[in-house]
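Participant: Quick check, what structure comes out for this input:
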Amino acid sequence: MIRVLIVDDQQLVRAGLRMLCESTSDMTVVGQADNGRDAVRLAEQFVPDVVLMDLRMPGMDGITATKRILDIRPVTRILVLTTFDDDDHVYPALTAGACGFLAKDVAPADLITAVRRAATGESPFSPAVLRRLVDRAVTTTTQPAPPEPDLTAREREVLTLVGAGMSNAQIGENLHVGITTVKTHVANLMVKTRCDNRVRLAVLAVRLGLVPP
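Facilitator: Prediction:
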């Protein structure tokens, strides 16, 4: 059973997320908070597997709450819910340790899938959010393109598909391999490229010319 903590300052949003999570057979909502301070307290009290985290809240914001929760319990997976005007907050949340980002207009089925992926160690991103993160990183960097790492042909294919915003399941379907194999390739890519998350892998794929900017 996936233990979920919901953090959002809007009561209607919290109610909708709770109803959605509890409509499944493998999730239970262990707590709800409308601010970052309560989120930290409830995360310590109820030990959730996944936190659905809003970014902009009164008092302690979601970025600070993310960092403090992960200081207390580093294995917690924090999945940020963001709006299109949250771009200035998304990078700090990534730096604070958030494992993934979903746009608030995400389809209900996609949100449920993302929670499950986060719980198993993946980093789910709404394609639009990942694209904005990559575009911002590519357009603001002043560093020359890095030398291409020593990758196998299959790792290069996986890196290309990560850069295109595909999930591990989508990559597996595209390459006709199992999801465990994809996870192994992604882990190897992170080691070889020294990219510690999926966003940095996607940025590298664009900067290497594997996917169009």
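
Participant: Please count neighbours and contacts with C-alpha atoms only from this point.
Facilitator: Noted.

Participant: Okay, and D85 sits in which element?
Facilitator: Assigned by DSSP states H and E, D85 belongs to no helix or strand.

Participant: That one and A103: what is the separation?
Facilitator: According to C-alpha to C-alpha, to the nearest Å, D85 and A103 sit 10 Å apart.

Participant: So which of these two has more stuff around it?
Facilitator: A103 (19 against 8; other C-alpha atoms under 10 Å).

Participant: Now that one. Nearest residue, chain neighbours left out?
Facilitator: Excluding the flanking residues, the one nearest A103 by C-alpha to C-alpha, 6 or more residues apart in numbering is T82, at 5.0 Å.

Participant: And that neighbour, how far from M53?
Facilitator: When T82 is compared with M53 (using C-alpha to C-alpha), they lie 9 Å apart.

Participant: returning to that earlier point: contacting residues for the residue nearest to A103?
Facilitator: 54-55, 90, 101-104 (C-alpha atoms under 8 Å, 6 or more residues apart in numbering).

Participant: One more, so I can put them side by side:
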Amino acid sequence: MKMNRSVKIVFADDSDIHHFLLESLMSKFVRLQLLIKAKDGEELLHDLSEIQEIPDVAILDLHMPNMDGLSAAKDLLLRFPFVKIYGFTSSSDEKEKEAMLSSGFYKVFPKNKLRELLTELSELP
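Facilitator: Predicted structure coming up:
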């Protein structure tokens, strides 16, 4: 099966380094289209209300100012029930990861595995 459809991504993380890394790595994955990158969940949801596109995937950091990843995921799933939400966290706390998964996150990746996360997204149908 040939996969040409782009995977539309929104990204929220309060780290400038991770914004830079995401943009650098995304150029290697032609199917991935970055719709929005935001510093927190509140900014992400605001920016989403300004565009006409529906994301396929959201990548959310757990700990962010103003609105954390858990709260943003809850709002995202209400608005876009079919969006796949991937956690992106430096937390090694298993209880936090479990909370993410039980809140509707599809999968959780550690921040040092961004390339692996993007590889998985590029292989989505």
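
Participant: Quick TM-score on the pair, please.
Facilitator: Overlay of the two chains. TM-score (TM-score structural alignment, normalised by the length of the second structure): 0.83; 118 aligned residues with a C-alpha RMSD of 1.8 Å.

Participant: quick one on the thing from earlier: output the contacts of T82 of the first structure as TSV; include the columns secondary structure and distance to Q170 of the first structure.
Facilitator: Converted to TSV, those look like this (DSSP: H, G, I helix; E, B strand; the rest coil; distance: C-alpha to C-alpha, whole Å):
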residue	secondary structure	distance to Q170 of the first structure
D54	strand	27
L55	coil	28
V90	helix	24
F101	strand	17
L102	strand	17
A103	strand	19
K104	coil	22
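
Participant: which of these does the second structure keep?
Facilitator: Shared with the second structure under both residues aligned by TM-score structural alignment, their matches' C-alpha atoms under 8 Å, the contacts from these are 54-55, 101-104.

Participant: quick one: the strands in the first structure?
Facilitator: Assigned by DSSP state E, the first structure shows strands spanning 2-7, 27-33, 50-54, 77-82, 100-103.

Participant: Next up, the contacts around G104 of the second structure.
Facilitator: Taking C-alpha under 8 Å, 6+ apart as the test, what G104 of the second structure contacts is 73-74, 77, 85.

Participant: swap in E53 of the second structure?
Facilitator: E53 of the second structure is in contact with L35, counting by C-alpha under 8 Å, 6+ apart.

Participant: Apply 7 Å and report the result again.
Facilitator: Applying C-alpha atoms under 7 Å, 6 or more residues apart in numbering, we find E53 of the second structure in contact with no residue.

Participant: Same check on L34 of the second structure?
Facilitator: Contacts for L34 of the second structure (C-alpha under 7 Å, 6+ apart) come out as 8-10.

Participant: For D61 of the second structure, see how far away it is.
Facilitator: Going from L34 of the second structure to D61 of the second structure by C-alpha to C-alpha gives 16 Å.

Participant: Still touching in the first structure? Go through the contacts of L34 of the second structure.
Facilitator: Contacts from the contacts of L34 of the second structure that recur in the first structure, judged by both residues aligned by TM-score structural alignment, their matches' C-alpha atoms under 7 Å, are 8-10.

Participant: one step back: export the contacts of G104 of the second structure to CSV and tack on neighbour count and distance to L48 of the second structure?
Facilitator: Shown next, in CSV, are these (neighbours: other C-alpha atoms under 10 Å; distance: C-alpha to C-alpha, whole Å):
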residue, neighbour count, distance to L48 of the second structure
A73, 28, 13
K74, 15, 14
L77, 16, 13
I85, 26, 15
